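Trainee: Need coordinates for the following:
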Amino acid sequence: MSSRDILKAKMSSRDLPEDVIMEILSRLPVKWLLRFKCVCKSWYALITNPDFINKHLTWATSHNPRRGVFLTCEHEITRTPWVSLRAYETLEVSRYVDISQFFPHDIDDLAVYGPCNGILCLLGGFEDRDDDDDRDRSNGLVLWNPATRESKALPVIHRPPDVPTTFSFNFGFGFDPKANDYKVVRILNFRSLKCEVEVYSLSTDSWRVINPSLNPAYRVSSPRFPSYSNGVHHWWACERRNRDHRLLLSFDMSNEVFQETPLPPLSERPSLFEAIAVINDSVALVSMYHGGESKCYDIWVMNECGVKGSWTKLFTIRPRPQLSNLLELRDGGLVLLRNENGWLVVFDPRTREQRDLGIYGNSFQVVSFTETLVLLNRSRECAPATRSATRSATRPATRSATRQVMRWL
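Mentor: You can find the predicted model right below:
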């Protein structure tokens, strides 16, 4: 029985216990719950209650009933990011997103970090500016919940006055389960001589510098695929003067420390690139190399973080020659690739069947996420309603609430 059938059956009752109402509502899609907030005051208090949001999050992440896809590509004419939200299975457009609403200036580049509990971290690169007052605005960060459309711009990161002209930076985004807080980490490397790490906490809405003892000789690569899992964000890294010294760099969001794990030895064929990905909550290494007429991808899975030799080769993807750019590892072993003509294709490595999706672009970034109710602006959270208050508010509204709900079903 679907959630809709359950709701129809239960709401036909004249009076429902509040725990039954909570159980039913916690299994419904976010777009329904956003509407149901208008049914009555008690439902608004329930749906915006942090305990209910966590219950809905647990159901959504464990059963994975509804997923969406964030897809960004470069516009053919303006060369600016073009963003759409799509259905997971078919990649049909749900809606297009005006990315300018998130940033104070026009951006010419967009990177996406996450997802984490349905939240995405957007990094927008602004056009080069000569005004010194804008030197701290070369990049903007925004947290965004695509399901609720709620967003939060992060404070500007002010560079130190003695910052060298040559530097590199990388970001990571995740959840601190001990503090019940969302965090963004920025790794800033100055000419391979100094490394500075800053952490943003959503609970305090501020940045702070930490001392992680990170080796400044490391070159950290920006993630190509979602690289966060279970309270830890991961990057591929190597030593600048010794590229054979490759490692997995992991940042624990709770302890705020880095951990290093050596990567598996290179194969006889040199890699064209390597990247870290998360597959079914497991940390994986994706290694691309030339395999005859086409490019091949070896997928390694890490068994234990921090342990040398804990990698196991899972499988190899051998696409057809015209399929070159791996974009996403999907459920059921399917992969999403971009072909040589710029079109997106779903490919099954086992049967070697492919399905054209009719989506064209110069470059793509694809991120699948679970729809959740997670709030970004904590001030809007409602205090947990008392049991007596919920009961007294629910009963008088049950009949009118039933009529309104049935109109939406």
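
Trainee: Please count neighbours and contacts with C-alpha atoms only from this point.
Mentor: OK.

Trainee: Not counting its neighbours along the chain, what's nearest residue 363?
Mentor: Counting by C-alpha to C-alpha, 6 or more residues apart in numbering, residue 73 is the residue found nearest to residue 363 once chain neighbours are left out, at 5.2 Å.

Trainee: same thing with residue 300?
Mentor: residue 313 (4.2 Å).

Trainee: Please apply the same query to residue 261.
Mentor: residue 306 (4.4 Å).

Trainee: wouldn't the one you found be in contact with residue 260 here?
Mentor: Yes: using C-alpha atoms under 8 Å, residue 306 makes contact with residue 260 at a distance of 5.7 Å.

Trainee: Also this sequence, please, to line up against the first:
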Amino acid sequence: MSSIHFPIEILYNILGRLPVKEIIRFRCVCKAWRDLVIYPNFISTHLNLQTDDSDRCLLQYKAGPRFGGKDFFVAFNARNFAENSNLEVPFSCGTNYFEMVGSVNGLLCLSPSSTLFGRTLYLWNPSIWKLKILSGSCFRRQIEKWQTDFIIGFGFHHRTNDYKIVRIMYLTEIYKREPPRVEIFSLARNSWRKVGNNSWFYTRDMSSTVVVNGCVHWFAFRINDVYSNYILAFDFGSEKFGEITLPNYLHDGDSQSHGYELEVSVAVLRESLALIVSCYKTHLNGCCNIWVMKEYGMVESWGKQYSIPNERIFRCLGIVNNRDLMLDAGDEKGVISYDLDKQDYNKPLVFDEDLDELVTFRESLVLYEEGFRLTPRKDLLVEGGIHLGKRKRSVFELLQQKWL
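Mentor: Now for the predicted structure:
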């Protein structure tokens, strides 16, 4: 049957609701269907139509050396947190394990761990087994000359329908005299470009995928004043940095001023910028407060929306489903979740004690025409179902080892 009998809007509406695996199968129906999956508009339509939470999952990364094998992810159902399956990482980074930069629209961004973090980035779509390696830089000579710390921001810019990575480089030998180096990678352009500096801020987190209003955000402080806390924002559209003043969370009447330790992180809650303040002390109960900026950019719109007491909370792992606050309650209770709508705790979850990273993931066709195609069964690269020869495999291995 020819696709000429179907208006393109109907095709998008029907095929865009199918799982990725079925869409790939239906490419053999006709040439028009075969080419459909490479169109950016169809890829966007498919993402927008995947509104069912049952299609989403949570991924917990497990480093191979710790578990006697290869690196893999454990997939959990995003609604009931039941374990579904394991997802093996079919490539290596030359170090003991990866660091998770983030997950955006079916793309996982990974980086080598420890001191090599940020030098090489891996964009991987496990739904279609496509991998793209970002090993270049606009500042290669400076990186080779100085010891360098990297800060990564990863997100999707809706207005340009583009996936972007901003990388801030702190040359530790000279950063007090010179501004950090900043560059941005655009998947649409497939290249790195230099952008302006970040006004001498240093972020407290190595990476962020907290994107609100087209900007990615980090909890940060000024380099010349470690006690000054702000939210550093980078606008993917204008490619400029800005700062957002924090709410007065240190003097909100809670127990933070009585010797409790604080852990502060930035998050997204129902498309609004949020600040999660975990307050804890050894052998004593803690609390977790969530501040929300109701109008983006308006400092006076900060308000404490949730206060979660009476539990021994050591660490907040983030918010999933726009509702569930994931909490590390220590060895005694492991990982628990708090339903922000019901304002009640759920039963302890099945995540491992050493939970480092937990990201939300859903299937997509993003990266279909980019990078290498991998096979889930072997550590060989394949292209169009045919195994690559030794030369192409050696190129892949060189790209992995470059900058390491």
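
Trainee: Now do the contacts for the residue mapped onto the residue nearest to residue 300 of structure 1 from structure 2.
Mentor: Alignment note (TM-score structural alignment): residue 313 of structure 1 maps to residue 304 of structure 2. Contacts for residue 304 of structure 2 (C-alpha atoms under 8 Å, 6 or more residues apart in numbering) come out as 289, 290, 291, 292.

Trainee: Could you pull out the buried residues of the host helix or strand of residue 304 of structure 2?
Mentor: Using DSSP states H and E, residue 304 of structure 2 maps to strand 302-311. Neighbour counts over strand 302-311 of structure 2 (16 or more other C-alpha atoms under 10 Å) mark 302, 303, 304, 307, 308, 311 as buried.

Trainee: Farthest pair within those?
Mentor: Greatest spatial distance in those: 302 and 311, 24.9 Å, computed using C-alpha to C-alpha.

Trainee: can you name the residues of structure 1 that the helix ranked longest in structure 2 overlays?
Mentor: As assigned by DSSP state H, the longest helix anywhere in structure 2 is helix 390-401. Helix 390-401 of structure 2 corresponds to no residues in structure 1, going by TM-score structural alignment.

Trainee: ok, residues contacting that helix?
Mentor: Residues contacting helix 390-401 of structure 2 (C-alpha under 8 Å, 6+ apart): 92, 93, 94, 120, 133, 135, 380, 381.

Trainee: switch to 10 Å and redo it
Mentor: 91-95, 120-122, 133-136, 372, 380-382, 387-388 (C-alpha atoms under 10 Å, 6 or more residues apart in numbering).

Trainee: Out of those residues, which end up buried?
Mentor: Judged by 16+ other C-alpha under 10 Å, buried ones among the contacts of helix 390-401 of structure 2: 91-93, 120-122, 133-136, 372, 380-382.

Trainee: With distance to residue 354 of structure 2 and secondary structure as new columns, can these be given to me in JSON lines?
Mentor: Formatted as JSON lines, these follow (distance: C-alpha to C-alpha, whole Å; DSSP: H, G, I helix; E, B strand; the rest coil):
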{"residue": "91", "distance to residue 354 of structure 2": "23", "secondary structure": "coil"}
{"residue": "92", "distance to residue 354 of structure 2": "21", "secondary structure": "coil"}
{"residue": "93", "distance to residue 354 of structure 2": "21", "secondary structure": "coil"}
{"residue": "120", "distance to residue 354 of structure 2": "25", "secondary structure": "coil"}
{"residue": "121", "distance to residue 354 of structure 2": "24", "secondary structure": "strand"}
{"residue": "122", "distance to residue 354 of structure 2": "23", "secondary structure": "strand"}
{"residue": "133", "distance to residue 354 of structure 2": "28", "secondary structure": "strand"}
{"residue": "134", "distance to residue 354 of structure 2": "29", "secondary structure": "strand"}
{"residue": "135", "distance to residue 354 of structure 2": "30", "secondary structure": "coil"}
{"residue": "136", "distance to residue 354 of structure 2": "33", "secondary structure": "coil"}
{"residue": "372", "distance to residue 354 of structure 2": "32", "secondary structure": "strand"}
{"residue": "380", "distance to residue 354 of structure 2": "30", "secondary structure": "coil"}
{"residue": "381", "distance to residue 354 of structure 2": "32", "secondary structure": "strand"}
{"residue": "382", "distance to residue 354 of structure 2": "34", "secondary structure": "strand"}
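
Trainee: That'll do, ta.
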